[in-house]
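generate coordinates for the sequence data below:
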Amino acid sequence: MQRHALLLAALLATAPLHAQTLRLAGILGGKALMVSGSSAPRAVAPGESIDGVRVISVSRDAVVIESVGGRETLRLGAEPVSVGTHASAPQQLTLYADARGHFVSNGQINGRPVQTMVDTGASAVSIGRAEAERLGIRVQQGQPVRMQTANGVAEGWRVRLDSVRIGALEQRNVEAIITNEPMPYVLLGNSFLKPYEMTRKGNELLLQKR
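Alright, predicted model coming up:
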């Protein structure tokens, strides 16, 4: 299967492609072999970008991409797709502090609505168990962990979230910690924030893709 995908990628790489076009050349494991313009094929995993176009998901014979023009599906063997001249526009979001100085925002986890709060001191996204169960996350399949908190040692579970989104910003396959303690918000730790440069001015926090 891998040799077939690589051979297909090599063959497609020799075909002339119009500028600002994107083609799916093959599937290699969980990554898509993408050809942008006349460049060589590049393996792109969900959540990663190529020339400003982000890969959302990868299946056996197709990939969902997102650019400034929205989302669309590329399929093996299909014609190249134009991604527009502004596909490299930066992804950014401005959040505003509430009365307590916290940056709270509506968001989505695995496509379901949640209330989030930025927490730069947390290594991973943190979710209370009750909220996780509401979201359909199977806690029992997570990896048990022990955490040091202000109240002592607490138990939790390490899981992977298919997607975490606030505004126009989305990350795939995000590490998260489920805790037994109830939490009023989903805390957005560095497992989500790491790809973004954060700039604070007064009560504004700008998150911009690096």
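
could you use CA atoms for every contact and neighbour count after this?
OK.

gap between the two ends of stretch 124-136?
End-to-end span of stretch 124-136 (CA to CA, to the nearest Å): 19 Å.

next up, the contacts around the most centrally placed residue in the chain.
Nearest to the geometric centre of the chain sits Q171, at 1.6 Å (CA atoms, centre = their mean). Shown in contact with Q171 (CA atoms under 8 Å, 6 or more residues apart in numbering): G47, S163, V164, R165, F192.

second chain to compare with the first, below:
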Amino acid sequence: MMGNKALLVVNGRTAKALSPGESLGSVQLVAVKGEVVTIRVDGAQSDLHLGETQASVAGGAPPVGGSQISMASDASGHFLAEGLVNGKPTRFMVDTGATSVAMSLADAVKLGVDYQKGRAVQVSTANGVAPAYALKLHSVRIGDVEVFDVDAVVTSQRMPYVLLGNSFLNRFQMRRDADILVLTRR
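Take a look at the predicted model:
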């Protein structure tokens, strides 16, 4: 949010700042109040909260086949996105310092990732060396962009997000425009 404007990303396209009454594709910004933005999509009204990334509002998930992802940074400067791992919803945080997609044991269980079939490894983290399981995820999807056979690690360390590391990011050209990170498929 920027005063009475809201920065919206629709179907993974480039973000645009809108004022109430303005539209981006089929999404119309209705109101900006405090930390809540009200939008209307195909006649259906929804509230979005500051920092929330909505994977879908009305009409289901966008079809697969896109080539670009746009993410706005949060107040801390982190790029967060809602997405899917093997078809199940999760929240990602971009981490260019992570070799691969990384998740906690709790996230792996929630996402149905059979980490015990992975290879036991040791990983270096900001908190030191930790045991982990290395494996491949069938798919990682953000918006209408889906990537297959993505290297990942599952660690016993607790994490607030699934880290979107270089095993995913290296398949894209990354460009930062102010507070927007744009990933374009290579």
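
can you check which helix is longest in the second structure?
helix 105-110 (DSSP state H).

show me what the following helix or strand past that one packs onto, helices and strands only.
Using DSSP states H and E, the helix or strand that follows helix 105-110 of the second structure in sequence is strand 119-125. Helices and strands touching strand 119-125 of the second structure, by 3 or more CA pairs under 8 Å, 6 or more residues apart in numbering; DSSP states H and E, are strand 128-142.

what about the strand it packs on, how far off from the first structure?
On superposition with the first structure, the mean distance recorded for strand 128-142 of the second structure (mean CA distance after the TM-score superposition for the first structure) is 0.7 Å.

the next helix or strand after that strand aligns to what range in the first structure?
Per DSSP H and E, the first helix or strand lying C-terminal to strand 128-142 of the second structure is strand 145-155. Mapped onto the first structure using TM-score structural alignment, strand 145-155 of the second structure spans residues 169-179.

list the buried ones in that stretch?
Using 16 or more other CA atoms under 10 Å as the test for burial, stretch 169-179 of the first structure gives L169, E170, Q171, R172, N173, V174, E175, A176, I177, I178, T179.

do stretch 95-104 of the second structure as well
Neighbour-count burial for stretch 95-104 of the second structure flags D95, A98, T99, S100, V101, A102, M103, S104 (criterion: 16+ other CA under 10 Å).

over to stretch 120-136 of the second structure?
V123, A132, Y133, A134, L135, K136.

what does the first one align to in the first structure?
Residue correspondence to the first structure (TM-score structural alignment): V123 of the second structure is matched to M147.

what's near enough to touch that match?
Contacts of M147 of the first structure by CA under 8 Å, 6+ apart are V153, A154, E155, G156.

for the aligned partner of the last one in the second structure, which non-adjacent residue is spatially closest?
With TM-score structural alignment as the criterion, G156 of the first structure lines up with A132 in the second structure. Once flanking residues are discounted, A132 of the second structure sits nearest to T155: 4.3 Å by CA to CA, 6 or more residues apart in numbering.
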